[in-house]
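Visitor: Below are the sequence and a predicted model for it; my questions follow.
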Amino acid sequence: MVVSKSGLVVSATAVMLTAVAVAGAGIHLSSQASFRESPKELIDEVWQIIEKSYVDGTFNQVDWTAVRNEYLNRSYTTDEQAYEAIREMLDQLNDPYTRFMDPEEFKNMQIDTSGELTGVGIQLTQDEESKKLIVISPIEDSPAFDAGVQAQDIILKIDDQSTKDMDINDAVKLIRGPVGTEVTLTIKRGNEEIVVPINRAKIEIHPVRYSTQNSSTGTVGYIRLNTFSANAADEMREAITDLEKQNVSGYILDLRSNPGGLLYASIEIARMWMDQGDIVSTVDRRGELDRQRANNRALTDKPMVVLIDGGSASASEILSGALQDNERALLVGSKSFGKGLVQSVRGVGNGSGLAVTIAKYFTPDGRDINHEGIEPDVKVDLSEAQREELRKERTKIGTLDDPQYAKALEVLNQEIATAQKSQAKTK
């Protein structure tokens, strides 16, 4: 598994994210569509789905019927020609979240949200200027981790193929492969070149990491949620349950650079923190409202602070917005990404996929966060130097050397102290 990341300070540990997932899609997964016999049928199938379900009935001021006529009047001899035509067609909507995925891209997207991957377990980025492929970090307990791959290693070769000027997606294809097969990476570490053979394996991605820290008001639970994958809710439940057994005084939930994921996962997790109140509402182009609420099954009512930043998107904004509007938590950090759109992802044709924006979502107080984002209660912006330091020394994330975390801990201690005084008065 390789994760492609560009420009994120505190990178999510999840998956090889597609454009939709990077933006943090609130994703619904639909069943595989039926096969079709010709490239032109696939184009029409995609057109029909947009016609029936796209969030904007004006199709962003595009004559959608004319688009259909234009593209169905062309001749296509290969699937690849149809794929290119579909992408051109969808580009006219000017919506980066409504997009077509060829069979390989669709397979990768399904892997991304499953929480399980096959590969070596490397988080990979590409330097914008030098185009060098750089390891962000190996995933813990992965084949790459066990083989000794380290953060900041530069990948020079994949097997015998040089990575000079190689596109990161091509590198991903070469590194991924069947379980049990071997890939050899030639890496540069400082001035040394090292040849590292790695056996590919099935890797279970853990979206939740948690720990405890001592503070002036007692033990504090720190939970970092990297993505809203299929196993995120189960792991969050385990983390809260374990931390409650350790009798923590309060919680810091870190959603920084969490690009989102599955919509239902954000709702399930919100219910673990909230006993009552609305979580999110979605509105489609017909104005039909769907509202999700807490269900009196919160696992804790202890004081809570949530960390967000410009990489916190979609499902992260649903969760943080719900906690903020219901006064369940204070938010610390910088303004979130601002993606208030919900995608439906479904199979089309013979193995391809289509992500379609079908609705807008709103916070409990009715805030439309699309393009606006969630503003923190306590604003703490990082300087470029601070971002770079955290990128290079990831072990500092979630410690007192992390300025946003340090402020979150200060705010949480104040909230815990206030709660303890209030409890003392009622006794």
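Guide: Looks like it arrived, so ask away.

Visitor: hey, let's count contacts and neighbours off CA atoms from now on
Guide: OK.

Visitor: just the helices in the protein please.
Guide: 19-23, 39-53, 64-72, 79-91, 103-114, 143-147, 168-175, 232-245, 263-273, 315-325, 384-392, 403-426 (DSSP state H).

Visitor: Name the stretch among those that sits most buried.
Guide: helix 315-325 (a mean of 27; mean count of other Cα atoms under 10 Å).

Visitor: That one - contacts with which helices or strands?
Guide: Here helix 315-325 touches helix 263-273, strand 278-283, strand 330-333, going by 3 or more Cα pairs under 8 Å, 6 or more residues apart in numbering; DSSP states H and E.

Visitor: same for the last one, what does it pack against?
Guide: Using 3+ Cα pairs under 8 Å, 6+ apart, the elements in contact with strand 330-333 are strand 304-308, helix 315-325, strand 378-379, helix 403-426.

Visitor: In TSV, list the ones you listed along with distance to residue 292.
Guide: Shown next, in TSV, are the helices and strands packed on strand 330-333 (distance: least, Cα to Cα, whole Å):
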stretch	distance to residue 292
strand 304-308	21
helix 315-325	10
strand 378-379	27
helix 403-426	27
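
Visitor: Tell me which of these lies nearest to residue 56.
Guide: helix 315-325 (21.0 Å; Cα to Cα).

Visitor: The closest one: how far from the chain's middle?
Guide: Averaged C-alpha coordinates place helix 315-325 at 15 Å from its chain's average position (Cα atoms, centre = their mean, to the nearest Å).

Visitor: can you check stretch 292-306 too?
Guide: For stretch 292-306, the distance to the chain centre is 22 Å (Cα atoms, centre = their mean).

Visitor: ok, residues contacting it?
Guide: For stretch 292-306, contacts defined as Cα atoms under 8 Å, 6 or more residues apart in numbering pick out 240-241, 244, 249-255, 267, 270-281, 320, 328-332, 408, 411-412, 415-416, 419.

Visitor: 6 Å instead?
Guide: 250-254, 271-280, 329-331, 412, 416 (Cα atoms under 6 Å, 6 or more residues apart in numbering).

Visitor: buried sites along it?
Guide: 292, 293, 294, 300, 302, 303, 304, 305, 306 (16 or more other Cα atoms under 10 Å).

Visitor: neighbours of residue 3, just the number please.
Guide: 27 (other Cα atoms under 10 Å).

Visitor: try residue 8
Guide: 15.

Visitor: Same question for the one 5 residues further on.
Guide: For residue 13, the number of neighbouring residues by other Cα under 10 Å comes to 26.

Visitor: separation between the nearest residue to it once chain neighbours are set aside and residue 14?
Guide: Distances taken as Cα to Cα, 6 or more residues apart in numbering put residue 226 closest to residue 13, at 5.9 Å, once the chain neighbours are dropped. Using Cα to Cα, to the nearest Å, residue 226 is found at 7 Å from residue 14.

Visitor: Included below, for side-by-side comparison, is a second structure:
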Amino acid sequence: MPKERRAPIKTKEKTKTQTDARKQFHCNLTNATKKGVFMIQKHPLYIHLLATSVIFLLLPPIEGHNTRYCTHTPQPNKETASLRIAQDADEPETGNEKKPPHKAVTKDEYDKEIYNWTRTFAQVLEITGERHYKLVSPEQCMIKAIDSFLTCLDPHSGFMGTKTYTKILETTAGEFYGVGIIIDNTRKTTDKFLTIVEPIAGGPAESVGLRAGDKIIDIDNKPIEGISTDEATSLLKGELDTIVTIKVIREGFPDMLTFKIKRGIVTEQHSMAFNIKEHNVYYISLSQFSENSIKQIKDLLKKEQKSNYKGLILDLRNNSGGLLTSAIDIASLFLDKGSLVTTTKDRSGKSIEKYITTGNPVAKTNVPIFILTNNYTASAAEILAGALKIYSEKYNQEAKKNGTEQKRLMVFLLGTKTFGKGSVQDVIPLSNNCALKLT
């Protein structure tokens, strides 16, 4: 879930985003108060939870905790070989994209037209191959040509070459071959070192003794100074069980330290959590929907079940989407079994598939849940946030009808307008380790 792209996070717009967030929050708070949703007089605790949520809302999203520099992707299994992703793109769908008019045709007419143009394309390849075979890479030219054809269908369909497809498999699988470190992304090319923010728990780097704050100055006898962060991290890549030698400077140690690390399988952590003790609120951040997201979130919720927290903050800011099935699984942690989360339709509006929760809820049912969003919250993240909010309102209406107090699910959305992408793409493996991404 062309290269799969995330909506760019522009630092220079943070001030505007924070201003918009304040306006949106005041609007949400005003509307909610008018409807009596917050029941402030009955539940003064909500005031503290709202204040805590707004503090997080006005802070930039926590970045860097999911940055993993690893190596080769494991061979895709049946689950990862054909993916259904709900991922953002560079621009939201506006409905105003101008396309050349095309009369409705039969399948036979379409095949005939494609055949004729394929002959023309073959002629182009033959002529350019004779004259310019030394100037171009056939692989890159074909990737661009096929991608251009697919983007005529819609902004989100496209063709993925080996590099992009491998990256998608890595992202959705949530596992990589590598040393398992989180590095400081703010490093400049002129810096003489690469700072380790944190070794990944249970990863190869942690097992050999690398620590947060260690400064890498050399990888396999190649100095870090003068090369980009991407180049530096690429030196950490390699095949499973191969050895990489890293030299680091550690505070308090006069001599340089050398570590030999065997590259291994590292699980990517797309989520993090902590308890805000002063308000007794549990905070969970989720940056991507991958195959292991459900286990991570489920474990985090179970871990704090006995802590008697009074509110939950689910931070979906800058979450660009990912596996649709992962979002449905996470919805199952909050909704009743058998709840319809979303339905996919084809271009004609015909229903293709209904996504229904299959597991039993794990999250506490009697505490308010505040979901933080921004304009980079997209696709699968929008589906999850929307589903939880809709069912919260449904449960509330049922409670009012029955004359009881609604405690099943209390969800409040705080933040700016989300990205706005409701389409889903199937990722279909092709030859040459490439893939077709089709809406």
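Guide: Received the coordinates, thanks. This structure is a prediction, so every number in the text was calculated from the model and none was measured.

Visitor: quick revisit: more neighbours: which of residue 226 and residue 14 of the first structure?
Guide: The neighbour count for residue 226 of the first structure versus residue 14, taken as other Cα under 10 Å, is higher for residue 14 (30 against 26).

Visitor: so what's that one up against?
Guide: Residue 14 of the first structure touches nothing, counting by Cα under 6 Å, 6+ apart.

Visitor: Mind doing that once more with 8 Å?
Guide: Neighbours of residue 14 of the first structure in contact, by Cα under 8 Å, 6+ apart: 3, 112, 115, 205, 206, 207, 226, 227.

Visitor: Which residue in the first structure aligns with residue 210 of the second structure?
Guide: Aligned counterpart of residue 210 of the second structure in the first structure: residue 148 (TM-score structural alignment).

Visitor: ditto for residue 166 of the second structure
Guide: The alignment partner of residue 166 of the second structure in the first structure, by TM-score structural alignment, is residue 107.

Visitor: residue contacts, its match?
Guide: Here residue 107 of the first structure is in contact with no residue (Cα under 8 Å, 6+ apart).

Visitor: can you tell me how far residue 424 of the first structure sits from residue 417 of the first structure?
Guide: Distance from residue 424 of the first structure to residue 417 of the first structure, by Cα to Cα: 11 Å.

Visitor: correction: residue 281 of the first structure
Guide: 34 Å.

Visitor: repeat for residue 336 of the first structure
Guide: Distance of residue 336 of the first structure to residue 417 of the first structure, given as Cα to Cα: 28 Å.

Visitor: Over to residue 44 of the first structure?
Guide: 61 Å.

Visitor: Residue 14 of the first structure now?
Guide: As for residue 14 of the first structure, its distance to residue 417 of the first structure is 35 Å (criterion: Cα to Cα).

Visitor: could I get the helices and strands packed on helix 315-325 of the first structure as JSON lines with distance to residue 391 of the first structure?
Guide: What follows is those, written out as JSON lines (distance: least, Cα to Cα, whole Å):
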{"stretch": "helix 263-273", "distance to residue 391 of the first structure": "26"}
{"stretch": "strand 278-283", "distance to residue 391 of the first structure": "32"}
{"stretch": "strand 330-333", "distance to residue 391 of the first structure": "17"}
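
Visitor: Minimum distance to residue 403 of the first structure: which of those has it?
Guide: If you check each of these against residue 403 of the first structure by Cα to Cα, strand 330-333 wins as the nearest, at 9.2 Å.

Visitor: Next, the mean deviation of the closest one compared to the second structure.
Guide: Mean deviation of strand 330-333 of the first structure relative to the second structure after superposition (mean Cα distance after the TM-score superposition for the first structure): 2.3 Å.

Visitor: what's the offset of that strand from the middle of its chain?
Guide: On Cα atoms, centre = their mean, the centre of strand 330-333 of the first structure falls 19 Å from that of its chain.

Visitor: show me what contacts residue 298 of the second structure?
Guide: Counting by Cα under 8 Å, 6+ apart, the residues that residue 298 of the second structure touches are 330, 333, 362.

Visitor: Make a markdown table from those residues and add distance to residue 150 of the second structure to it.
Guide: Formatted as a markdown table, the contacts of residue 298 of the second structure follow (distance: Cα to Cα, whole Å):
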| residue | distance to residue 150 of the second structure |
| --- | --- |
| 330 | 32 |
| 333 | 37 |
| 362 | 41 |
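
Visitor: of those residues, closest to residue 230 of the second structure?
Guide: Within these, proximity to residue 230 of the second structure (Cα to Cα) peaks at residue 330, which comes in at 32.6 Å.

Visitor: Name the nearest residue to the equivalent of that closest one over in the first structure, sequence neighbours excluded.
Guide: Counting by TM-score structural alignment, residue 330 of the second structure lines up with residue 269 in the first structure. Nearest residue to residue 269 of the first structure, sequence neighbours excluded (Cα to Cα, 6+ apart): residue 233, at 5.6 Å.

Visitor: For residue 270 of the second structure, see how far away the aligned residue in the second structure for that neighbour is.
Guide: Counting by TM-score structural alignment, residue 233 of the first structure corresponds to residue 294 in the second structure. Using Cα to Cα, residue 294 of the second structure is found at 10 Å from residue 270 of the second structure.

Visitor: cool, residue 50 of the second structure as well?
Guide: In terms of Cα to Cα, residue 50 of the second structure sits 25 Å off from residue 270 of the second structure.

Visitor: now swap in residue 391 of the second structure and tell me
Guide: According to Cα to Cα, residue 391 of the second structure stands 25 Å off from residue 270 of the second structure.

Visitor: cool, residue 261 of the second structure as well?
Guide: Per Cα to Cα, residue 261 of the second structure is found 24 Å from residue 270 of the second structure.

Visitor: Also residue 130 of the second structure?
Guide: Taken as Cα to Cα, the span from residue 130 of the second structure to residue 270 of the second structure is 49 Å.

Visitor: Give me the more crowded residue out of those two.
Guide: Under the criterion of other Cα under 10 Å, the comparison of residue 130 of the second structure against residue 270 puts residue 270 first, with 22 against 9.

Visitor: Now do the same for that one: its match in the first structure.
Guide: Checking TM-score structural alignment: residue 270 of the second structure goes with residue 207.

Visitor: does its match really touch residue 233, like I thought?
Guide: No. With contact defined as Cα atoms under 8 Å, residue 207 of the first structure and residue 233 do not form a contacting pair (9.2 Å).

Visitor: For residue 116 of the first structure, see how far away the match of residue 270 of the second structure is.
Guide: 11 Å.

Visitor: and residue 276 of the first structure, what does it touch?
Guide: Counted by Cα under 8 Å, 6+ apart, residue 276 of the first structure has contacts 293, 294, 295, 296.

Visitor: ok, now with 6 Å
Guide: By Cα under 6 Å, 6+ apart, the contact list for residue 276 of the first structure reads 294, 296.
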